[in-house]
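Enquirer: Starting from these lines, generate the structure:
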Amino acid sequence: MSEKEIHNDLVNRIIESDSFGKSDTYANLLKYLVDCTKTNDIPKETTIGTHLFGLNAAENYDSAKVRVYVFNLRKKLDQYFQNEGQNEECILTIPKGSYKVEMVKKSSAGKKSISLKNPKTLLLISVLLCISIVLNFIFWNKNTEIEKSYEVIPKTKFWNDFIEGERPVLVVLGDLFIYTEQNTITGLRQTIRNSGINSEVEFENYKEKNADSTRVFGDLTYTYLIRNTTDWIESLTKIFYSNHKSFNTRVISRIGAKDIHDHNIVFIGMQKTAGLFNNYFLNSKFSLIDDNTLGYQANPESDIQKFSPLGNPDQFHTDYGFVAKFPGPNNNTIFMFGGIWDTAASQSLKNFTDPELIANLENQMIQKFNKIPQYFEVLFEVSGLDRTELNTKVVHMNEIDKISIVWAEK
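Expert: Presented below is the predicted three-dimensional model:
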């Protein structure tokens, strides 16, 4: 059998093994890297991303995705040679810092024997053993700290779709619309945030209704993110990083239909900034009555309950947060974390990223549904002080049927 045939047979055994797992993506990645190595045409990261994952090197290129997949591929190879491949004559490796696949032959030849009868040899071995024990203890402590930083939260069904799925994850941040206004008489130009304007359409309507020769309105290429945005990213990074999963981040004003079609999506922000994600309310018992009011109607015959914030967001206040996990338009998953004010938006996400709050919410769902539903919607009441959440309680909680068409009108 030729060396090429031996190589191909080994690759096939690895791909078909239980340790490697039944994943076409990782099988294609391994075959691609092996083929490139055979022709001595070692691919670059961007080449792998473009050929295997359809990434656009010119726009929104996710370099982390390629590294994560190759990292996991190395682990799958290690698992194979530790289990089914223990007796293989050759080992396949992908050295760090390279995408070249190396086939290393196992060999015990050339090893020199060491006499244990020599006192100097025994002393040397004893010293090396002591050093090894000390170093192992140091690295064990260090690795334990690293593992603790990885395992930030326990395994939870809330995030299974995002962690275990091969579809890329897109985190969408609710940004606030801002625009410019220039006084043609004084020449003064200012940037304005108008709470009544949260989209291009509303901005165009506003300009039409407020046409004035003394004022010139202008668009901006940037938007405004609220203070809690960094906390949201930190919470999600802990979840995904601990599971070696990457994600892209974008603001709501910069996404389109294709993004919603191609990704598993996490939206976080005030409900008035959710944009097209607010289409969800077309087929929910909840409704977004206006920017400051959420409604709930248990059935067509019942009255609509209205929920609006109370107090001053910069002082003690009560806010309402809304969370919905529901199927997207392309067998993907959408997780929406909203709030009427930013206090509840932050607490809504915290309920699904803090270990203690996760456990509490899981228990409530099991008590009500006898399971943790794959899709659900929850309304939270949140008490806060100076835009910081203090405590929370569930007001309403419903299971969502997978076949519900949340993107169609009633």
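
Enquirer: can we go C-alpha only for contacts and neighbour counts from here?
Expert: Will do.

Enquirer: Excluding covalently adjacent residues, which one is nearest to His396?
Expert: Spatially, and ignoring its direct neighbours in sequence, His396 is nearest to Leu379 (5.2 Å; C-alpha to C-alpha, 6 or more residues apart in numbering).

Enquirer: Now for the one you found: which residues touch it?
Expert: Residues in contact with Leu379, defined by C-alpha atoms under 8 Å, 6 or more residues apart in numbering, are Tyr320, Gly321, Phe322, Val323, Val394, Val395, His396, Met397.

Enquirer: So which residues make contact with the host helix or strand of the first one?
Expert: To tie it back to what came earlier, the one meant is Tyr320. Tyr320 is part of strand 316-327, with elements assigned from DSSP states H and E. Taking contacts as C-alpha under 8 Å, 6+ apart, the residues outside strand 316-327 that touch it are 307-311, 333-341, 343-345, 347-348, 374-386, 400, 402, 406.

Enquirer: can you check stretch 212-230 too?
Expert: Everything outside stretch 212-230 that qualifies as a contact, by C-alpha under 8 Å, 6+ apart, is 173-185, 207, 342, 346.

Enquirer: picking that back up, could you give me the PyMOL syntax to select whichever of the contacts of strand 316-327 are buried?
Expert: Only the buried entries of the contacts of strand 316-327 go into this PyMOL selection, using 16 or more other C-alpha atoms under 10 Å:
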select buried, resi 307+308+309+333+334+335+336+337+338+339+340+341+343+344+345+347+348+374+375+376+377+378+379+380+381+382+383+384+385+400+406
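
Enquirer: Which of the contacts of strand 316-327 fall in helices?
Expert: For the contacts of strand 316-327, membership in helices holds for Thr343, Ala344, Ala345, Gln347, Ser348, with DSSP state H as the criterion.

Enquirer: Please verify my assumption that the last one contacts Gly339.
Expert: Yep, that's Ser348 we're talking about. Yes. Taking C-alpha atoms under 8 Å as the contact criterion, Ser348 and Gly339 are neighbours in contact, 7.3 Å apart.

Enquirer: From the rest of the structure, what touches the helix or strand harbouring Gln190?
Expert: For Gln190, the host element (DSSP H and E) is strand 189-192. With C-alpha under 8 Å, 6+ apart as the contact definition, strand 189-192 has outside contacts at Ile178, Tyr179, Thr180, Glu181, Gln182, Asn183.

Enquirer: Show the subsequent helix or strand relative to that strand.
Expert: Remark: after strand 189-192, the chain's next helix or strand is helix 200-209, criterion DSSP H and E.

Enquirer: Now do the buried residues in the helix or strand just after that following helix.
Expert: Where DSSP H and E defines the elements, the next helix or strand beyond helix 200-209 is strand 215-218. Buried residues in strand 215-218, counted by 16+ other C-alpha under 10 Å: Arg215, Phe217.

Enquirer: Here is a second sequence; please produce its structure as well for comparison:
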Amino acid sequence: MISEADKLRVLDLLLNSKTFSKSTTSNVLLKYLIESSINNKNLNATDIGIELFGSQYEPEKSEATVRVNIYHLRNKLKKYFEGEGVEDDIFIEIKRGQYGVSFHKKQKLKPKYSLKKKLYIYSSILALLVIGLYAYAKLSYKDPVWHTFFKNNKETTLYLYDIFGYYGPTLFNKIGWHRDYEINSAAEFYKEVEKHPKLMEDYAPGRNVYVNFLSAYSVNNLSRHFQKHQKEFKIHKFHNLTLQQLKEQNSIYLGPLRYDNAFVDFFNLKSKRIKLIDQNKTPEHDDDIEYFDGRNASYNEGRNVVYKDAKKGIDTIVTLKSNGHSHEHVLVAKLHGDNDTTNFMFFSNHGFGATAAIEYFTDTDSISSFNEEYLKNGDEFIALFDVSGKDRTSMNVKQVIFDDNK
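Expert: The predicted structure is shown next:
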């Protein structure tokens, strides 16, 4: 129920509004209509005409004028309540064909959702936003080390070095497969037979083996990393690989450094300042050469890394060493090949060095750290690491040399 005081308050607001400030006729008409409403007076055109025109009232002419003024008043009320009075708690209207004023209280809109439901909705939207941002970041993430493998639309092949061995008696009078670092092919095997015919008479060349525990562990890390980027690679043994084959696909090499092979040749061809040289071909002494011998209690691995340092004006020779069980040097290189191909090489003579390096270069945190400190978003690099760990576990990867090949 709307009280008389409320109705008069509405009248006062209207008469003092900008909408009605310059409209004398509408103000008089409005005041008369509202006061008549308060007094429950039934109105007709004649009553309104006499009120407005007094002694000048003429029935036919004045009633038409009343209807026109009512029309204008109705429009002014509409304009006011859509503008100045949009926040008023009471509004009035004059319905078409009538002269009486109707008062109405505005209904307070009930909240569509309770506070609890609002919190649930907001938290759900926030969760979706976080998931969306995470998905966007994941999709837009560019792996700074491996991105060329994922973006150049070339097939990738992982080459595992196949190790030569031979069959013969064991210490326990059984037949077993033997590995000798100095015998790496059937030709070398038969040379030993010629030198020691009696000793070697019960032995024969065996098949090449290229999968062992260490290489399997490395393959597992590489597979997980490629799968994160919806990519895959093939696995081949290294035997008889040529440089021509490296021009047709992306390649990853996991194998020793001590022997001549296509990846050693490729490395020496594409590397600008670092070369891999057989120890027997390295000069014993030169005034323009600085020697870096690495660890002392280690045996040499049959190959040196020669680093041409333009700043020093000398060559640094690193003698690659290992003790075969707790530390060794591993050389890691990412170099572009022909035909928009990329090659990633992990040179490690005893396997556990390359395993540690692959674990390092397939871990998101270490990749990011390596990129920020060294790559600076570059595409190529060569890095020499010293890998150590008790019984080949808890391995520590320490960098010795870094070169961006620019």
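
Enquirer: returning to that earlier point: of all the contacts of strand 189-192 of the first structure, which comes closest to Leu288 of the first structure?
Expert: Out of the contacts of strand 189-192 of the first structure, the one with the shortest distance to Leu288 of the first structure is Ile178. That distance is 22.3 Å, counting by C-alpha to C-alpha.

Enquirer: ok, so what distance separates that closest one from Arg254 of the first structure?
Expert: Summarising the geometry, the distance separating Ile178 of the first structure from Arg254 of the first structure, computed by C-alpha to C-alpha, to the nearest Å, is 14 Å.

Enquirer: Compare these two (neighbour count), which wins?
Expert: Shown here are Ile178 of the first structure and Arg254; by other C-alpha atoms under 10 Å, Ile178 has more neighbours (22 against 12).

Enquirer: Who are the contact partners of the closest residue in space to that one that isn't next to it in sequence?
Expert: Across the structure, with C-alpha to C-alpha, 6+ apart as the measure, the residue nearest Ile178 of the first structure apart from its sequence neighbours is Arg193 (4.7 Å). By C-alpha under 8 Å, 6+ apart, the contact list for Arg193 of the first structure reads Leu176, Phe177, Ile178, Tyr179.

Enquirer: Show me what the second one aligns to in the second structure.
Expert: Which is Phe177 of the first structure. Aligned by TM-score structural alignment, Phe177 of the first structure pairs with Phe164 of the second structure.

Enquirer: What sits closest to that match if chain neighbours are left out?
Expert: Leaving out its chain neighbours, the residue that sits closest to Phe164 of the second structure by C-alpha to C-alpha, 6+ apart is Asn208, at 4.6 Å.

Enquirer: tell me, how many neighbours does that neighbour end up with?
Expert: For Asn208 of the second structure, the tally of surrounding residues (other C-alpha under 10 Å) stands at 16.

Enquirer: those helices in the stretch 101-250 of the second structure, which residues are they?
Expert: Using DSSP state H, counting those that start in this stretch, the helices found in the stretch 101-250 of the second structure span residues 115-140, 147-151, 186-195, 213-228, 243-246.

Enquirer: Which of these sits closest to Leu33 of the second structure?
Expert: Nearest to Leu33 of the second structure among those is helix 115-140 (44.0 Å), distances taken as C-alpha to C-alpha.

Enquirer: Would you mind getting the angle between that closest one and helix 213-228?
Expert: On the basis of axes from the mean of the first three to the mean of the last three C-alpha atoms, to 10 degrees, helix 115-140 of the second structure is oriented at 120 degrees to helix 213-228.

Enquirer: Would you check the span in the first structure matched by stretch 247-254 of the second structure?
Expert: Residues 261-268 of the first structure are the counterpart of stretch 247-254 of the second structure, counting by TM-score structural alignment.

Enquirer: That stretch: how far from the chain's middle?
Expert: Here the centre of mass of C-alpha atoms in stretch 261-268 of the first structure, compared against the chain's by C-alpha atoms, centre = their mean, to the nearest Å, lies 9 Å away.

Enquirer: Then stretch 117-132 of the second structure?
Expert: How far stretch 117-132 of the second structure lies from its chain's middle: 22 Å, per C-alpha atoms, centre = their mean.

Enquirer: And for stretch 379-399 of the second structure?
Expert: Relative to where its chain is centred, stretch 379-399 of the second structure has its mean C-alpha point 26 Å off (C-alpha atoms, centre = their mean).

Enquirer: cool, and stretch 68-79 of the first structure?
Expert: 20 Å.

Enquirer: now stretch 248-261 of the first structure
Expert: 14 Å.

Enquirer: and what of stretch 354-371 of the second structure?
Expert: Its chain's average C-alpha position is 16 Å from that of stretch 354-371 of the second structure, according to C-alpha atoms, centre = their mean.

Enquirer: same thing with stretch 283-295 of the first structure?
Expert: Going by C-alpha atoms, centre = their mean, where stretch 283-295 of the first structure is centred and where its chain is centred differ by 27 Å.

Enquirer: and what of stretch 319-332 of the first structure?
Expert: From the chain centre to the centre of stretch 319-332 of the first structure is a distance of 14 Å (C-alpha atoms, centre = their mean).

Enquirer: separation between Glu63 of the second structure and Lys78 of the second structure?
Expert: Glu63 of the second structure sits 23 Å away from Lys78 of the second structure, going by C-alpha to C-alpha.

Enquirer: neighbour-wise, which of those two wins?
Expert: Between Glu63 of the second structure and Lys78, Glu63 has the larger neighbour count (other C-alpha under 10 Å), namely 19 against 16.

Enquirer: which one is the more buried one nearest to, not counting chain neighbours?
Expert: With sequence-adjacent residues excluded and distances taken as C-alpha to C-alpha, 6+ apart, Glu63 of the second structure is closest to Ala45, at 5.7 Å.

Enquirer: likewise His317 of the first structure?
Expert: In space, not counting the residues next to it along the chain, His317 of the first structure is nearest to Gly311; the distance is 4.4 Å by C-alpha to C-alpha, 6+ apart.

Enquirer: measure Asn12 of the first structure to Tyr80 of the first structure for me?
Expert: If you measure Asn12 of the first structure against Tyr80 of the first structure using C-alpha to C-alpha, the figure is 12 Å.
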